[in-house]
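Colleague: Next come a sequence and a model predicted from it.
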Amino acid sequence: MSRLIGLGLLLAGLLYPFAVYLGMEHFAPWQFGLLLGSLWLARALTGGRDRGSRWMAAMAIIFCLLLAWFDHPGLLRWYPVLISSFMLGLFGLSLKYGPPVAERLARLSEPDLPEKAIRYTRQVTIAWSLFFLCNGALAAALTLWAPLSWWTLYNGLIAYGLMGLLFAIEWLLRQRVRGRR
């Protein structure tokens, strides 16, 4: 059940900018808040028990409650900023409290990482942290000063293209670094 809810949140996040763009004429902001808040509440009740997961779910639920309470269309546009903030927190705090997120992922397929790989995964985690910082800042700027169409284009398409580009660049660099071992 937890995986299904996680998939629902992932799909909601991917489709959210388009749902806002197309749905604002048909649905009130409180309805978006109720639907999204329900998914996050289900995640909180069935998801991981670690402090980070609970904190993220609580913050998302608070955002959704504010969205439902104030019922203001401008608040709808802040959700991508919230998600980028979550990701920045996840990656950034892993640098401080360790192990870095990229190292954790690398250890899933290669439990005994050499020191060079550990340094590399730290740099990858820094790169992703910087990405989420810039992505969140740009999403906030678009929320504050750009038309809805620009906000939708960036948050619904361009941001994911940039993530894919960063994944591809990192994969190419990883192949090169692995070749030197």
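Modeller: Now that the structure is in, tell me what you want to look at.
Colleague: switch to C-alpha atoms for all contacts and neighbour counts from now on
Modeller: Fine.
Colleague: The residue nearest to the spatial centre of the chain: which element?
Modeller: In the chain, the residue lying closest to the centroid (Cα atoms, centre = their mean) is residue 83, at 4.2 Å. Following DSSP states H and E, one finds residue 83 within helix 79-97.
Colleague: What lies in contact with the helix or strand that that helix is followed by?
Modeller: For helix 79-97, the following helix or strand on the C-terminal side (DSSP H and E) is helix 101-109. Under the contact criterion Cα atoms under 8 Å, 6 or more residues apart in numbering, helix 101-109 has outside partners 90-91, 94-95, 113, 118, 121-122, 124-125.
Colleague: got it, and stretch 78-97?
Modeller: Outside stretch 78-97, the residues within contact range by Cα under 8 Å, 6+ apart are 13, 52, 56, 60, 100-101, 122, 125-126, 128-130, 132-133, 135-137, 139-140, 143, 155.
Colleague: ok, second structure coming up, stack it against the first:
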Amino acid sequence: MNKSRHLSFSLLAKIARWAMPLAVIAYPVAVWCGLKNWGTGVLAPLLIAIFILRLMTFRGKLSQLTFFGKAIAIVGIVLVATSVLLRETSMLLYYPVAVNALLLGVFFSSLYARQSLVERLARLSEPELPPRGVMYTRRVTQVWCVFFFCNGLMALYTCLKGDMDLWALYNGGISYLLIGLLMGIEWIVRKRLRQ
């Protein structure tokens, strides 16, 4: 009985590990569709279940990323619960703002640590990072700080504007395109600097 229960939880954890990133990425679209079609009665329990699963199963490669993963799950639970208690659906819109604020906090605080977050990530694949590489990873960390600050401000603007279509378009589309663009530019710059 205990063995089957352990296997069930293990399978659930594996599914959650794959599904959680998709659920977080799809959050704006899910909220937009859910509020238009079902309301918080259906949407809130579904979101809370997703965030609880994320909280229980999140494992990051670095302690800072584990902290972020668990913190963002707790913030999600709090926002959804507050939305239900206050009967105020606009609380659900602030999740992308919270994600950007937490990411900004994690990246910015790492600038005061012995190694920046980007340096720690780089050392996972290249343990003997040269001094020039350390300087580069520090700059990249600073660039991501600026990005998360600006992206968080835009996410906040879409919340305050009160236009659900604009909110879903920016937070569920444009924001991810900008992240992809920044990652692509950084990859090109890194390749050129290595040459």
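Modeller: Received the coordinates, thanks. What you are looking at is a predicted structure, and each value in this text was computed from that prediction instead of being measured.
Colleague: Just the contacts of stretch 78-97 of structure 1: which are in helices?
Modeller: Using DSSP state H, 13, 52, 56, 60, 101, 122, 125-126, 128-130, 132-133, 135-137, 139-140, 143 are the members of these that sit in helices.
Colleague: Separate out the buried members of those.
Modeller: Those of these that meet the buried threshold are 13, 56, 60, 101, 122, 125-126, 128-129, 132-133, 135-136, 139-140, 143, by 16 or more other Cα atoms under 10 Å.
Colleague: counterpart of stretch 101-108 of structure 1 in structure 2, which residues?
Modeller: Matched against structure 2 by TM-score structural alignment, stretch 101-108 of structure 1 falls on residues 117-124.
Colleague: returning to that earlier point: and the helix holding residue 83 of structure 1 with helix 101-109, angle?
Modeller: For helix 79-97 of structure 1 against helix 101-109, the angle by axes from the mean of the first three to the mean of the last three Cα atoms, to 10 degrees is 70 degrees.
Colleague: Have a look at how far, on average, helix 79-97 of structure 1 is from structure 2.
Modeller: After superposition onto structure 2, the mean distance of helix 79-97 of structure 1 to its aligned counterpart is 1.6 Å, using mean Cα distance after the TM-score superposition for structure 1.
Colleague: From the chain's centroid, how far away is that helix?
Modeller: From the chain centre to the centre of helix 79-97 of structure 1 is a distance of 8 Å (Cα atoms, centre = their mean, to the nearest Å).
Colleague: List the buried residues for that helix?
Modeller: The neighbour-count check on helix 79-97 of structure 1 (16+ other Cα under 10 Å) flags 79-92, 94-95 as buried.
Colleague: sorry, back to before: and the buried ones among the ones in helices among the contacts of stretch 78-97 of structure 1, which is closest to residue 42 of structure 1?
Modeller: residue 60 (11.8 Å; Cα to Cα).
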